[in-house]
Each structure stands twice: as C-alpha cells, then as structure tokens.
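Trainee: here's my sequence, what's the structure:
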Amino acid sequence: MERVWQQPCASCSDGGASTPQLVLYNSLVDRKVPFVPAAGPGSKQISWYTCGPTVYDSAHVGHARNYLSFDIVRRVLEDYFGYSCLYVMNVTDVDDKIILRARRNHLLASYAAAATDSQQVFVDSQAALAAAVDKQQSKLAEAEAALAEAQSADCSGGGAEKRREELATCVAQEQLLLSKQEAAAAAAAELGAAAGVQQLLDVAGDALAVQLDQRLGATVTDPAIYRAHAAKYEAEFLEDLSALGCRPPTVLTRVSEYIREIVGYVQQIVDNGMAYAIQGSVYFDTQAFRAGGHTYGKLNPWAVGAAALAGECSDGGEKRHPCDFALWKAAKPGEPFWDSPWGTGRPGWHIECSAMASAVLGAKMDIHTGGEDLRFPHHDNELAQAEAFYHSCGCQQWVNYFLHSGHLGIEGLKMSKSLKNFITIRQALESFSPRQLRLMFVLQPWEKKMNYGEQAKEEMRSKEALLRNFFANVEVVLRTQKVAATGQRWEEEERGLAAELDCAQRRVHEALCDNINTQAAMGALSDLVKAANVYLAKRDGAGGPGPQAFLLRSAAAYVTRILSVFGLAPSPGDCLGFAEAPSTAACGGSEAVLDALTAFRDKARGMAKAKAPAAELLAACQGVPDAQATAAGSSGRAADMLAVFVAFQREVEGLAASGAPAWQLLAACDRVRDDTLVELGIRLEDKPDGSSVWKPEDPAVLRAEQQERQRAAAEARSKKLRSQLDLKTKELDKFEKLAALPSVQEALADKYSQWDPEGGMPTHDKQGAALAGKALDKALKEVEKQRKLRAPLEKKLSEDPACLQTLATEIRMLRAELEGLQGAASTGENGCA
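Mentor: All right, here's what the predicted structure looks like:
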C-alpha cells in the first residue's frame, strides 16, 4: 500500500503569512534593510568590527549605552538567530586626547608637588581660567556663526535640516562648556588667595593643565608616561565591560601593536594616488578620492565641509582642501612617535580602524558598529580610507551594514567627557545593578536617542521584581505540585495559557526580526508573565484543580531563554566547560581574587603574631588596591570574592589605624576563614608555617563544620558561664546573709548595756557595771570577732556602695546569656525556630 504524505505549506500553516525576515537599520541608507551575510544568504558566519574606546579617561554611561546595546544585538544574532560572529574591537591607545591628557596630568601633578605658595597658585589659577573662558567664548562664537550661516542658506531637504540640527546641538554644547568655565572662574575668585593649594587646584586644575602644557608640553619626552596612562584606562574599561556582563571580543586590537600595518596601509593609499605627504605628515586627498569614482561622506553627507562638525585638530595650513584629513602626523616635541617612510610620527585619528579591521577581516565586513557621534567624521573617513586602499579591487562598499547606537542624553545634551556632564560606569553601578542597567537598555530601541536619569532606577527594580516574583511563583508550583497526585487534564485555562505562550513566541520572533526590537520583545514577555499570573490566580482557589506544573515550566523556560539571549540571565555562551566542574562552579573564575585575598591575610596574620607596628600594617594595606585591580574578575562570583577582599582589607586597615591589639586582628582573620567564605564555598586552611591554602568545597559541608564549631564554642562558653554564675551566686548569697546580720551592738545587746558612741566599743555590762580589766578585754575580743565577720561586706561596700545590686545584675545577665545559648543549641538540634 502506498503511503501518502502531504507537505505543509504556508497557506495551511499560518494562513498565508510570510515568514519574518531579519532586517537591520543600516546607517548607510538610514532605513531598515534585509540582513544578508556577505558569505551568502544561507551562511551563519559573519564578521563584525566595533569601535572601541579611546582610553584617556574613565568610561561613562554613554559608552555603556553603546557597548551594552551592541552586546545585546550581538547576543541576539548569536544566541537567537544562530550566527557565529568574528567580533573585533579596537583599543585606541595612541591619540591626540590620550597624549594631551597624559601630558597635562603629568605636568599638573609636578606643579602640585612643587606648589607651596597659595598666593602664586591663586594668581596662576586666575590667569588660566580667564584664558579658558576667552577661548571658549571664541569657540561658541564660531559655532553660532556656523549655525547662522546654515539657517540663512537658501536650501531645504532632510540633509539641510539635519545639518542645522547638528549645528544647533553643537552650539548648545559650547554654551554648556562656557557656563562650566565661567562657574569655575567664579568659584576660584570666591575662594581667594587665602584658600589652600588643593582647593584651588580642584577648581582650576584643568585650566592650569592647559596653560602648563602650552609652556612645558615639549619637555615631556618619556614614552612610559603615555603608555601608563593608556594602560590604566584600558584595564579599567575592560573591567567595566566585565562588570556589565558584556561578552569579550574575539579579537582585541591596539593601535600601538599595529603601527607596521598602519604605515603600510597609508603607503598603499599614497601609491593609489589618494593621499599626499607634506612636511612629514600624510593627508587623505578627498578630491582625488572623488575623482576616482568614490563618494565621500556616505553616512553624513550634510556634515561634509562643516568645520564645527569635523572634530579635527589644526593642521597648520598644510592641507590642500579643507575636507582633507590626516593619515599620518609628523612627530612634535612632547609626543610619542614611530618611524615611517615620511619620517617619525604617529597615526592620525581615523586610519587605525581601517588598517586594523582590514588586517583581521579583509576587504569586506558584514557589520560595523559605533556610537551615533562617530558617523562623521570618523566612520565616513574610515570608509573612504578602506575604499582608497582597496581601490584597485574596485571596492565601493567596504562595510555592508553600519549600525549606530543612539545618543545617551543627560540634561538634554549628549553625555560626553569633553562636556564634563558624564556619569562613569562605576558611579552608575552604585545606583543600578548590572542587570538593571542592561534592562534599561533592553527596554529602549538601540538606534534611538534615550535619556539617563536616576528615576529609572525604581522602574528597573520594579520590572526586575515582576520577573523574580514570576519565577518564584513557578518554583513554588514545581516544588509543591505532585504530578502523580494531581489531574493533568487541560481545561479552558490551560488552553488559554498555552495560546498566550504561542503568541509570545511569535511576537518575540517578529520583534527580533524587526531590527532586533528588544523593547517589543520584552513587551511580549511581560504579557506572557501577566497571563501566567492570572492563570495561577484562577487555579489557586480551593476545591478546583491545581495549576499545571509542566505548562508553567514551559512558559518560565521560554521567558528564561529570551532573558538569557538579552544577557539578563545566565547564558550558555558565557560559560566554559562543564558547569558542575569544581574549578568553574565553586570558584567561578575568581582564582586571582582568592589568591590575592589569601596572600594578604597571611601577611596580616604574620604581622599580628609578630606584633608589628601599626605603621607597617597600614603600609601592607596600601598595596592591596593594585592587587584588586589585577584580580577584578570576569564573573559575578569573582565580584563577590572581590567584595569580601575589600571588606577584609578595610577592616584590617581600620584595626591598624586604631592601634587595636593583635588578638583583634587575628580574630578578624579567623572570621574571614570560618564565616565569610563559607557561603561562597571556599575552604581556607591555615598551615603550621603561617601560610594558608584555599580549596573549593560544597557550602553544605562547610556549613555543617561551621555549625559544629559554633556548637563547640557555645558549649565552652556555656561551661564558663555556668562557672561564673555559680561563683557569683555564692558570693551574692554570702554578702546577702552578711547584710542581713544585725549590727555589732545589736548582736551583743544581751551582754552589754552601754557603748562608747565614738569608738563603738562597750563600756558597761548587762547589769550596768563599768567594764574593766579582764571583762573589758573579753568585750573587745567579742566586738573584734563580730567585726571580722562583717569585714568582707564592708570592704565590698567601700569599693562599690551598690555592689549587691551590681552582683544581682551580673547574675541576671549571665543567666540570660546562658539561656540564650541553650535556646540556640536547642533550635539547632531540633532544626526549627
């Protein structure tokens, strides 16, 4: 018998609806276009280059907007759509900004170290701030003139409007900078010459550094100054990326490591007739480039020719055309340099990305990303350089998809280091958790502008709590619902929730296909969570069937999957090896932190045992921050370990500064070992030679050992308390009995009738006869005996008139502590509170 099978078709599966195709907003055409890999429609291999940081200062939340947003896009492409990305990121460690900042910081530090006369510092500050205000006024006037010219020009259209819009933003930025310079000048004037040197430098330091650089910049010749500056902020940036949960690049390129390739790249452009050398510098020839059949300014054509938008440094009038830009800059005093065919010098601003991306990815790449502010001139110049380099190959499109993240605004302007209106990533992470910060960007279209504000913190916490509560509710069902004992029949409620799950899956897929719209995808997940909560509420009533655990788990698993795609939950793509491997599960990539913590603790213990001076302990603490920076881990667990390290270091530092005895420091070392590290699954063993070793361990095992130590300590304490209680109870009983005794006169009243009021001695016997001779001696002995009996109480009362009350209070406290220990022991034994 012939078997019959009918192939499903679109019309019978989804009513004829077409399958969504992934589209991306491509800045090269400023619209959404279908995404097709360069290797072909069926390929899953794609190449990606992203502009990394210029490491001259701390990264801010505006940078986080760029790197987090594209980390989310990358995760969606990799973990949802299944692409394999060759992801390249550059680090600009040779640049005008780095050179200026490193040199100025060095000169200002030298000035501050030598400054002793606050009057002279005040005079220098006034002059520097006045010069800064004058310069900024000139820059504002230039920006206003450029805007006025653009507004009066007889032209219309999208390009003209965008040009005017960007020039207006430029004016606002220059106005902000001028207001900051004027505020600094006013603050310095208010401080006056009587202010301290550091107070003045805090206000006028930046302006002073500019003045110092103009006079002394050429004297800074040590290349280590520039490299150390860049290395510091590169390390900080990579730590920030790790703290934000961003996946590391496949390839990290540094300008200083690709000088040879950059020189060769520039030479090829010169050989192709699209660059020229003048006085040791090389400039890109935009007019020759256009004559060669290429288009200059593909991304921002309306910005070409606008000096206020070009962002280039002065060239000394060497360029043939105002639009030309430097590929290689001739060496100047006070700058790092390398050899080249045109003499010593260094790369220009843009050439690094073209050369390094070409060195790794070649003549064609799928995706190039960066911030919106890099469109022009940086990315437009990148494209021109690459097309000029590959001119003989007929290259007209080096990048297929240019993606630009929208600006992050604060107070209406782009967050920027140059505007000094930024919040560092580390400052932001004091208000937001990494997940909350990522969630804030997930809930915004990656290519649109957005504003940063502290008010978003509570909103993100609320949204995070909604998801946490959902997962907690599902966990309760999974833990409490026994499948064998409950009905599994689907009713209307189950079919409704299943339909909501199916709808959410379809909506998420459509949203992610539509330019990776994570905002819409999160909306679909939110609706699914609400539907599940409604279902749980309906099934929570008494007498009816309970909720279906399997169905709820499916819904929760899908929500978890999409959250993990966005980096909001742990993702398999972020882990290496087997999750249960001790070195991974127990240590979580925090080995370096644990090594540093152990070494520091060993040193502290050794110094405490040797009773080292407090100054030596404080000196040991000062070496810890470098270890922390080196050990800052690449996972949340490493961050937990680092927090323990920092807390312990601060405790040791505080004890040393207060001159605490050695036993307190040793007790702090014991607490880290016996308490703090237990929940982190780390066993710390002290060796006889004073060193220690850490080992990963099951926290349950460590908790059991901890409980046993606590039980033994409680038992020893109880024994000591009982002994103290017994002694003090007997002492109080003894003194209370003595206190209850009659006075000496009352005790001997049946033998003596009269007493000396001053000496307290008897003078007459019971019959009234005066005492003399042996009778008097006998009376004195009886009085002395009575006095000796009462002497301990009288001595105690002379030392502390309230001794009986004090003893009674101490006994009550001992009993209360003993009862507390016994109650805790009973709770531990019974396993209940």
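Trainee: when you work out contacts or count neighbours from here on, use the C-alpha atoms and nothing else.
Mentor: OK.
Trainee: so what's residue 178 up against?
Mentor: By C-alpha atoms under 8 Å, 6 or more residues apart in numbering, the residues touching residue 178 are 133, 136-137, 140.
Trainee: doesn't residue 273 belong to a helix?
Mentor: No - counting by DSSP: H, G, I helix; E, B strand; the rest coil, residue 273 falls outside a helix, being coil.
Trainee: nearest residue to it other than its sequence neighbours?
Mentor: Closest residue in space to residue 273, ignoring its immediate chain neighbours: residue 288 at 7.2 Å, by C-alpha to C-alpha, 6 or more residues apart in numbering.
Trainee: that neighbour reaches residue 274, doesn't it?
Mentor: Yes - look at residue 288 against residue 274 with C-alpha atoms under 8 Å: they come within range, at 5.5 Å.
Trainee: higher neighbour count, these two?
Mentor: A direct count of neighbours by other C-alpha atoms under 10 Å for residue 288 and residue 274 places residue 274 higher, at 24 against 15.
Trainee: against residue 384, how distant is that one?
Mentor: 10 Å (C-alpha to C-alpha, to the nearest Å).
Trainee: what does residue 595 give?
Mentor: Remark: distance between residue 595 and residue 384 (C-alpha to C-alpha) = 49 Å.
Trainee: more neighbours, those two?
Mentor: Under the neighbour definition other C-alpha under 10 Å, residue 595 and residue 384 were set side by side, and residue 384 has more, 28 against 15.
Trainee: now the more buried one, nearest residue through space, not along the chain?
Mentor: residue 296 (6.4 Å).
Trainee: now that neighbour: how far from residue 338?
Mentor: According to C-alpha to C-alpha, residue 296 and residue 338 sit 29 Å apart.
Trainee: can you check residue 330 too?
Mentor: Residue 330 is 10 Å from residue 338, by C-alpha to C-alpha.
Trainee: ditto for residue 62
Mentor: Using C-alpha to C-alpha, residue 62 is found at 32 Å from residue 338.
Trainee: and for comparison, fold this next one:
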Amino acid sequence: MGKLGGLEMIQLYNTLTKQKEEFKPQVPGQVLMYVCGPTVYNYIHIGNARSAIAFDTVRRYFEYRGYQVKYVSNFTDVDDKIIKASQEMNLSVEEVTAKFIAAFYEDTAALNVKKASLNPRVMENMADIINFVADLIAKGYAYEVQGDVYYRARKFKHYGQLSGQSIDALEQGASERLSVEDQAKKEDPLDFALWKAAKPGEISWQSPWGLGRPGWHIECSVMATKYLGKTIDIHAGGQDLEFPHHENEIAQSEAETGQRFANYWLHNGFVTIGEDDEKMSKSLGNFVTVHDLVKQVDPQVIRFFMATTQYRRPIRYSQANLTEAANNLAKLKTAYDNLTFRLKDATEAELEAEVKQEFAGYEQQFVAAMDDDFNAQNGIAAVYEMAKQLNIYAEKERVVKETITYLLTNFTKVLAVFGIEFSENDVKPDAEIEALIAERDAARAQKNFARSDEIRDQLKEQGIILEDTPQGTRWKRS
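Mentor: Alright, predicted model coming up:
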C-alpha cells in the first residue's frame, strides 16, 4: 500500500460533469489541490470544520496512496462581513482578521487538520488581483462603472455549467435580487462584481478605477492560478459555494488564462442540526463553534465523527451521534491498547505470514472503499475488521513481537487517513498507581480479595479502571 502502482484507479465524483471519473493528475504522482478557506470574521463553526476535515481526509488518503499533494487554502481577509465585524468590535480589519486566523489555526489543529502547503490572504495579493481584473477588462470580459468593475457573465459561453442552471433561470434569479442602484450600473442582471468602489471609512486600495477593494469571487481565481498554475487538478469546497462562487471562479479564470481552470470539482455536504435537518450556518444562528465544542468534547471524537462520513453526504449533528462516534473510537483505541500491552511478553520470531495475509486483505478492502470517491463509511468498516484481528491476536497465548509491530504500524497508517492518532503511552503511569496495582496483585495471589476489592474501588474513585488479563493487570483512565 501507498506505492505509486495502481494510483490511476481512484475514482471521484466531478461536480462539473455530474459523474464519477478516474482521477488522472497532470503530473503523475502529484496533486494540485485548492480548497476554499474561511472568511475570517468569527470563530469557525462545525459546518465550516466539515470542509476542512473532509478535504484534509481526502488529502491524507492521496498521501497514503503515495501522491505528493500541494494543498492551498485561502483566507478571505477582505469582505463586507469583516468590515461590519471590525466596526462592531471597534477594531481594525487587520486586527479582526489576525484574531480569527489565529483561532482558525488553533481550532483546526485541535481537530488534527494538517496545515495547508500555503494559506494565501487577499491583502497579500492585492497587486495580482488588480492586474487580473485589468486583464479581464482588456479582453472585453469586464467593464468599469463609477469605480466598480463587473464581469460580463453572458460572454462566457459555459456559464452555469457547474451548478447545472440555465442562463434564463440565472437571469431571473439575479433580476429579483438586484437593487435599483445595481440595475442602473450593470449591463446585464447576471453580471457580478470584480472590484467595488470604496465607501467612506472602509478599508481600500488604490487601483486604475479609484479606491476600492476586490469582489469576493476574484480572490480565489487569482490565488489558485498564482500558486498552483493556470490549470489545477482539484478545486474543492462546500456545496453552498457551487453557485455563485465557484461558477464565477471558472468564468473569471478561464477568460483570463484561456485554459481549463480545474479538472475536477469536489463539494462536501452540509452539517445539519435539529429534527428538520436544517443546514448549520452563521446566518441562521443555529451554529456551534469549534472553539467552544472542543472544550466540551474530545476533539478526536469530533474529528472521527466527521471524517468517517463520505465527504459528499450530509452529517446530522446531535449528541447521540457524537456519543456513538466516541464509543466506536474507544473500541479502536482498546484494540490498539490490547495489542500494545502484549509487547511486554512477546517472543522474538519472524513475522507470521498468515496474520500479515489476513490484515492485507482488510487493507485491500479499505483501499477499494476509499478509491471509490473516498467512501469513508465503507473504509472505516474495513478498519473495524482490522481492530477485531488485533483483539483476537492480542488474546493468543503466544504472540510475536515482529507481528505485533507490523499490525500496529499498519493499523496506525490507516487510522491516520481519518486524522486519528493513538499513542503507546497517552497517559504515563505514575508511581502511586503502579504501587497500588502491585499491592492488589499480591493481595489476589494471597486470596485476600477484600483488600484487592478495596484497592480497585480506591482507584476507581480516582478515575482509574483496572482490567485483569492473562498477561497481568492493565489500567486506563475513565
């Protein structure tokens, strides 16, 4: 596993073509991947975290299969919501964005999301954005009106292809949303802003069209092509970004470069909440921030809960589902601990071929599942079978160190795809606990069960759970 052989077998669902396709990167063994990041005006909620976790899991699987992944995810640090937040918090835009970028890194680190290869920011790429807009004007795809610059959507012949909407339907929807002021400025209701003239007191930059700031969509076109090239392998984000954000990215990018923008488009499902499965969002006020949740729930449980659902499916957030995830994760941890415990009495011998062969069969099931559009539910089912094998082997009277090491190493690699990491010594034993366990073992040997039970109860009050095994007494914190 993890070698380049057979990489072409990965299938993924391409939103652009509405079908599963064989993944063929531009450069064999390499993936150029752009994922839309957060608008940094508040703490991320678990709906935002879904995208980060889903595509971190996709990235990790590509790496497990032997690919090198260049993973770029932006920060939107210039936006109407940020300007509003800065006014409400009496802070500068720079101070607001610095605060919530730091919080994003802290919260995603708690969820074991790997840092992107690069996290570009709008403010750091303003000159490139202005040049990109100027190019679109020069090519006839954009026009300036009173300091605003708009993109001629109808001029791009594939507009609406990603979201699967007709130009007529899009035009009607756009007309209904337009203000009187916008109607007066735009040539066509479908046209969208590339550059916005500054309002008094707003953060702004000098441009050929006067003081202003970028529209929302242009930033990702500029940063994706700047840092990954004119054509990227995979562009990903939440389902809510299909239209208008990703639709507009395609129109802008392909008009400017003359090349296909992204070969594959991946979109993750929503996190829903409540009996009506309402989408979780800040605008609806029904969200739970990661910043608060990780103080109440083990972050590894949250990660496991979200990573083990296939990325395109919705996830229902509930306490019951979190509890189920915690129980399933505990079973995997127990299997890991059970086998780790046997290292102390394992014999030195060659790796047992039949054990390796059985585990390799489960690995093949895991790869087959994940190769099928990253089907995490079927993938984790194979991992549960691995855990059973670990438990069964741990109960054998004679175990081999080389075999245990093989099982633990490969079990760990598979778990890492889901962002789950176990340590051999998550909690270091302290001398007092070990002394009490030794005293209890001696009491049991002397058939002094009253003292043995007394010590067990004493440790239980301290949150220490004892487990008697043929190889000795084990303990863990409850």
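Trainee: ok so, going back, neighbour count for residue 62 and residue 338 of the first structure, which is higher?
Mentor: Comparing residue 62 of the first structure with residue 338 by other C-alpha under 10 Å, the one with more neighbours is residue 62, at 25 against 15.
Trainee: what about the aligned residue in the second structure for that one, helix or strand, and which?
Mentor: Superposed on the second structure with TM-score structural alignment, residue 62 of the first structure falls opposite residue 47. According to DSSP states H and E, residue 47 of the second structure maps onto helix 46-64.
Trainee: moving C-terminal of that helix, what's the next helix or strand?
Mentor: Toward the C-terminus, helix 46-64 of the second structure is succeeded by strand 68-73 as the next helix or strand (DSSP H and E).
Trainee: next, the mean deviation of that next one compared to the first structure.
Mentor: Comparison of strand 68-73 of the second structure with the first structure after fitting gives an average deviation of 1.5 Å (mean C-alpha distance after the TM-score superposition for the first structure).
Trainee: and that strand, how far from the chain's centre?
Mentor: Distance of strand 68-73 of the second structure from the chain centroid (C-alpha atoms, centre = their mean, to the nearest Å) equals 13 Å.
Trainee: what range in the first structure matches that strand?
Mentor: Following TM-score structural alignment, the aligned partner range for strand 68-73 of the second structure in the first structure is 84-89.
Trainee: check stretch 201-220 of the second structure too.
Mentor: Mapped onto the first structure using TM-score structural alignment, stretch 201-220 of the second structure spans residues 334-353.
Trainee: give the buried residues for that stretch.
Mentor: 334-337, 340, 342-353 (16 or more other C-alpha atoms under 10 Å).
Trainee: mind listing which of these are in helices?
Mentor: If you go by DSSP state H, those have 351-353 in helices.
Trainee: tell me who's in contact with residue 75 of the second structure.
Mentor: 37-40, 101, 119-122.
Trainee: kindly reformat those as a markdown table containing distance to residue 91 of the second structure.
Mentor: Output for those, formatted as a markdown table (distance: C-alpha to C-alpha, whole Å):
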| residue | distance to residue 91 of the second structure |
| --- | --- |
| 37 | 22 |
| 38 | 19 |
| 39 | 16 |
| 40 | 14 |
| 101 | 15 |
| 119 | 23 |
| 120 | 22 |
| 121 | 19 |
| 122 | 19 |
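Trainee: counting neighbours, which of those residues end up buried?
Mentor: Of the contacts of residue 75 of the second structure, these count as buried by 16+ other C-alpha under 10 Å: 37-40, 101, 120-122.
Trainee: and the residues you listed, which is closest to residue 177 of the second structure?
Mentor: Nearest to residue 177 of the second structure out of these is residue 39 (C-alpha to C-alpha; 22.4 Å).
Trainee: grab the nearest non-local neighbour of the closest one.
Mentor: residue 76 (4.5 Å).
Trainee: quickly find the element holding the residue lying closest to residue 451 of the second structure once chain neighbours are set aside.
Mentor: Leaving aside its sequence neighbours, residue 451 of the second structure sits nearest to residue 443 (C-alpha to C-alpha, 6+ apart; 6.4 Å). Per DSSP H and E, residue 443 of the second structure falls inside helix 431-445.
Trainee: buried sites along the helix or strand following that helix?
Mentor: Next in sequence after helix 431-445 of the second structure, counting helices and strands by DSSP H and E, comes helix 449-461. Using 16+ other C-alpha under 10 Å as the test for burial, helix 449-461 of the second structure gives 452, 455-456, 459.
Trainee: please apply the same query to stretch 29-36 of the first structure.
Mentor: 33, 35-36.
Trainee: narrow the residues you listed to those in helices?
Mentor: Nothing among the buried residues of stretch 29-36 of the first structure maps onto helices, per DSSP H.
Trainee: reformat these as CSV; add distance to residue 636 of the first structure.
Mentor: Listed next are these as CSV, based on distance: C-alpha to C-alpha, whole Å:
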residue, distance to residue 636 of the first structure
33, 37
35, 34
36, 36
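Trainee: just give me the match in the second structure for residue 622 of the first structure.
Mentor: Matched to the second structure by TM-score structural alignment, residue 622 of the first structure sits unpaired.
Trainee: repeat for residue 284 of the first structure
Mentor: By TM-score structural alignment, residue 284 of the first structure lines up with residue 151 in the second structure.
Trainee: so which residues of the stretch 251-400 of the first structure form helices?
Mentor: Remark: helices assigned in the stretch 251-400 of the first structure by DSSP state H, counting those that start in this stretch are 259-271, 286-291, 307-310, 351-361, 380-389.
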